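Engineer: Pasting the sequence and the predicted coordinates here, then a few questions.
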Amino acid sequence: MTFPPKLSPLQSRFAASLVASLVLLAVYVFLTKPHFAYAVELDARIPREDHNHYLILDEGDSDLFGDGTYCEQEEASLVARAEAGVSALANNDPQNRNINIGETQHWVFPQESIDGPGGAIGPGLPSENVEERDLDQNLHGLRKRQDGKRVYITINTCLQPSSNTTGDGPNKSIPPQLQMYISLSERDQRPGPGSGDTVDVDGGYALYEVDATSDVYIGVSGPNTTDFTGIWNYEIAASIDAPYHGSKPNVANLHFVDSDNHAALLITNDTTQAQPNETLYQEWMDLTPPWGVFAANQNETAILGVKNSFCGLKNTARIAANVPGFESQNVAKMTNRGLGGKPKEQFYITGLNATSRYWGFLVMNGNSTAYGNGVVGGGGTVWQAINFQTKTEDNCALMYNLSFCSEVAYAVPTNPNRFAPTTGLPELAALYDSNAAQMYQYFNYSLQQIPCNTTSSAQYSLARNCDDCARAYKQWLCAVTIPRCSDFSSNDPWLKPRNLGRPFANGSSISASQLNIDQALLNAVATNSSRNPMIDNSIQPGPYKEVLPCKDLCYDLVQSCPAALGFACPLERAGLEDSYGSRSNDSGVISCSYLGAAYYLSGAETMAPGAMRNVALLVFAVLLMNLF
């Protein structure tokens, strides 16, 4: 007979303690059925004892609360048997409501929807960033191992009350924000002021994320105010896939290129760093433009109350480009013009007022593949707003998409009487472009006399070749023959007055005493004419100011071309300052003209909050993986 080994006193005490602990744990699990939660879940969880909490009804039984509130799914509706007035949300199924001042409305995202299947995202935009996708998949798998599923609750304010006061100040016209409240407890199915987690709505947008194992209860409140009248209208959605509505208030993806007195040209960041011979590059260039833009005059300060809300901007802004369902549309298209020659989207926005400051809001309708009910991310996304300003005078015209000087995209001298702002711009563009193309042809004849395809010992340079010369000459030629125009009334110190002795398009003229201009400037050739005689002869814009070409364009031309062509740049303090300007260290200033220039485009890059979040998530993921 074999006897069990005899335990030492210490081992006996340990075994007894272990058995007792296991028994207590089993009793605790049996009695309480606890749900483990992440620290972000601040409300105490009350375990659900009634597992028949929800009714599954046929499609015909849709009006479950008697007030028209229902939630459709494929062949049935899941609705909480919750307190009266608590309406149910389904996954990626936005609901729209009006809410009065001082009113609170209640919603629930039920467990059946939380535990249900996710939605379909669609193919999305062309992408080379597989690391972020893999990271999201890893984190999703880690969350599944925890006790809960990530839930996203989002809200967009679509309409706001209007001000009933006449006081001054921008804040007088911005209504107070809605408030959202969240509860994870069955004891608090109607969270609101004084209960639940408070979620601040900023610019008409709020997002709440939580790992949930049971119902998520939501309250939406309209603040009490006597300075505004009317209602709010909002759209609320819940998702287990991703936020249905998106907002990136700290991420700028839109840049101001230039304007005239009624239009502006805006562009996005580069969409890819792929080379022109790569498939991804061509996919972006062939893509239907995915982004849209809203523009609003900064005098209309009420729009700041919905600056982060897609539906709010759609209902409030008066000017838009590439936004489905918006009546007045402007032009949007993909382009590779600009620094680096990479794909990006550009917007030509018209209908603007002269001498006015505007906000520009980059948006995406849905998730770029689809939008609306049932679509992951179908509520649209809004990026950080930018500021831009229109010109005052009418003798500068915004011009882009030329055939030969294809990189030109800025305002050029014009005469509105000869080239109407609404119909004459193609003729104006053709005049500038054909003049530059003809001058380039003369240069090309000369370049053909240079032995380009020869032995290295016979070449004019081992660092540059004829292709470099042709490129540098075209860059320089387009910049000097198509000057960048600015308002004559502008006082920026880097601007060069032109055509001072000529009359404006309306027939009026300037005088030395009128604008405190030295009489010598009215007589000097550099300030009494344009740098391109064609402008004075064929366009006759009158007085304007020029953003001088950057002097490095001239230096690059001299360095890239053979000496036999005779190119030379003027010397400093001996004509250089009258013909060329210097680049500013401030990335927000275009102090000299170069092709592809855009405001705030070439500044020092910083890691965006989203990138920082991905780094943090990656570290978090690695730590968790080491624990399993």
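Structural biologist: That came through, no problem.

Engineer: only C-alpha atoms for contact and neighbour calcs from this point on.
Structural biologist: Fine.

Engineer: Skipping adjacent residues, who's closest to the residue nearest to the spatial centre of the chain in space?
Structural biologist: Per C-alpha atoms, centre = their mean, the C-alpha nearest to the average position across the chain is that of residue 383, at 3.5 Å. In space, and not counting its chain neighbours, residue 383 is closest to residue 248: 4.7 Å by C-alpha to C-alpha, 6 or more residues apart in numbering.

Engineer: ok, and here's another one to check against it:
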Amino acid sequence: MGVTNLGDNLINNAQGLGDFIPINSTIKQGSIEFFLFDVNLTTGVGEFYELLVFVTGNICRQPPGLTEDDPSLLVYYSFNYSMINDLSVAKRSEFNYGYVEMLADLPYTSAQNTLTLYLAVQAPENTNSSATWKYELGASQNGLVFQWDERDWSCLVDADDKSALIVTGNLTGIVDSNKPDESLFSVYLFPESIQEELRLLNRSRCAVLSSDALQIPNAFTSSYTNRTGMLQEQFFVDGLNDSTTYVAYVISNFATNSTGGALYKPFAFETMSQGSCELIYDLDFCLQVAYSVASNSTLNATGTKQLYDIYAQNLYTNFSKALQQVACNTTSTSVFSPVRTCEDCAESYKNWLCSIAIPRCTTVNHTEYMLREAGTGRNSFIKDTVVPETDYYEILPCLSMCYSMVRDCPAVFGFGCPSGNSTIALSYGWDSSDDYPTCNSVGKLTSMAQGHMSVNWVSMIVMFAVLGLVL
């Protein structure tokens, strides 16, 4: 893509944009910069229907002291050359919180031999005559070069007083879990003050990348997990401060091109105060356990994980032997249930057992949590073997796991759950809030509500619109 000599003083120095090859530029207040994108008439998302060009951009840096009421950079675009001398003939979009996204479209006609999309970036007037904006702009006929995704795509699994575990959304069918080195995702951890620093640029990928992160991707241990029943990438970070609020940003590169990428909605979390809770995950037996547990300063995370996992596995042994005596693989008239299998029973019992044998620990006090004094715990194993050194709170197992075990297992086992709220509250909790975990659930998710990752879904929406289909 080269610069076309249009013989006009305003555009002689215009820069040519290549497909999925963004430019970086710095513009002074009150100035205008022009760009050209030569449209390929034989390829692209809108081929044979409409000619489509996706234009996206980020503001990486802007003058200090701006407020939400101040104007931002404007992007003008048109297939009509006359916009060079009259911007009023062009369509325009304004950067919003550091991000802009546009779709330039034109009906396709076979008579067209060449076509150019003209772009102009205009900076507002500023009282500081030397004020500048640094930005990046990209254009493509095949999708968004940059993307702001406002979904809650990533979240905190849990954190103790010095570490945290973060996961992405559902990656099933999108990435190869056998190739962890080819991860498209990165996590950047910032102090709470970043929310004010990026208040007007919190949708800009380059603004986040150019900020001073406390923890960068190299500081994280990443791997893939399917403990919730779907493939996710997880990021573990250590060396955090206790009782401290952090802000996490997840950024991805696009698999088909390394020059663009997406920024996902950030989230904040707080580490626990110093105490007896230790974050563990990726256990060999209790695969679904990924949260903080009561521990002791003489144990590290690996030692704590192995101690609990072996304890739970030993408890499971007798049940496993008993289940082998149940009529599972037999005739339909002899099987213990027409709708449940021994595999269902084994899974439900294991989830229940892991939640009971490995209680969840926190230093935060909510009315649903049970106070455990130093040296005590839900069972004798915690009291005699783990021996927590300080008081902590237990997030009680969810009652629904007990119900699932009773439902899925043969009646001959005699499993039962407590009845009456006062009796239940001694051992179990209810899932009654979206703001924080009111009980601890172990096992696969029953809903795939987190959904799949969407990369350039705008492209797909446009295709449906072009084809006249209704979403």
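Structural biologist: That came through fine. As the structure is a computational prediction, the values presented were derived from the model and not from experiment.

Engineer: Quantify their similarity with the TM-score.
Structural biologist: Once superposed, the chains reach a TM-score of 0.83 (TM-score structural alignment, normalised by the length of the second structure), with 455 aligned residues with a C-alpha RMSD of 3.7 Å.

Engineer: For the counterpart of residue 199 of the second structure in the first structure, give me its contacts.
Structural biologist: Matched to the first structure by TM-score structural alignment, residue 199 of the second structure sits across from residue 304. Applying C-alpha atoms under 8 Å, 6 or more residues apart in numbering, we find residue 304 of the first structure in contact with 174, 203.

Engineer: Try it again at 10 Å.
Structural biologist: The neighbourhood of residue 304 of the first structure, defined by C-alpha atoms under 10 Å, 6 or more residues apart in numbering, consists of 170-171, 173-175, 202-204, 296, 298, 312-313, 359.

Engineer: Of these, which are reproduced in the second structure?
Structural biologist: When you map the contacts of residue 304 of the first structure onto the second structure and apply both residues aligned by TM-score structural alignment, their matches' C-alpha atoms under 10 Å, the shared contacts are 173, 203-204.

Engineer: got a winner among those for most neighbours?
Structural biologist: residue 204 (29 neighbours; other C-alpha atoms under 10 Å).

Engineer: and that one, what pairs with it in the second structure?
Structural biologist: Checking TM-score structural alignment: residue 204 of the first structure goes with residue 98.

Engineer: Just confirm that match contacts residue 71, I think it does.
Structural biologist: No - at 11.6 Å, residue 98 of the second structure does not count as touching residue 71 under the criterion of C-alpha atoms under 10 Å.

Engineer: tell me, what's touching those two both at once?
Structural biologist: Residues touching both residue 98 of the second structure and residue 71 (C-alpha under 10 Å, 6+ apart): there are none.

Engineer: can the contacts of residue 304 of the first structure go into JSON lines with extra columns for secondary structure and distance to residue 596 of the first structure?
Structural biologist: Formatted as JSON lines, the contacts of residue 304 of the first structure follow (DSSP: H, G, I helix; E, B strand; the rest coil; distance: C-alpha to C-alpha, whole Å):
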{"residue": "170", "secondary structure": "helix", "distance to residue 596 of the first structure": "36"}
{"residue": "171", "secondary structure": "helix", "distance to residue 596 of the first structure": "38"}
{"residue": "173", "secondary structure": "helix", "distance to residue 596 of the first structure": "38"}
{"residue": "174", "secondary structure": "coil", "distance to residue 596 of the first structure": "37"}
{"residue": "175", "secondary structure": "coil", "distance to residue 596 of the first structure": "40"}
{"residue": "202", "secondary structure": "strand", "distance to residue 596 of the first structure": "35"}
{"residue": "203", "secondary structure": "coil", "distance to residue 596 of the first structure": "33"}
{"residue": "204", "secondary structure": "coil", "distance to residue 596 of the first structure": "35"}
{"residue": "296", "secondary structure": "strand", "distance to residue 596 of the first structure": "25"}
{"residue": "298", "secondary structure": "coil", "distance to residue 596 of the first structure": "27"}
{"residue": "312", "secondary structure": "helix", "distance to residue 596 of the first structure": "33"}
{"residue": "313", "secondary structure": "helix", "distance to residue 596 of the first structure": "30"}
{"residue": "359", "secondary structure": "strand", "distance to residue 596 of the first structure": "22"}
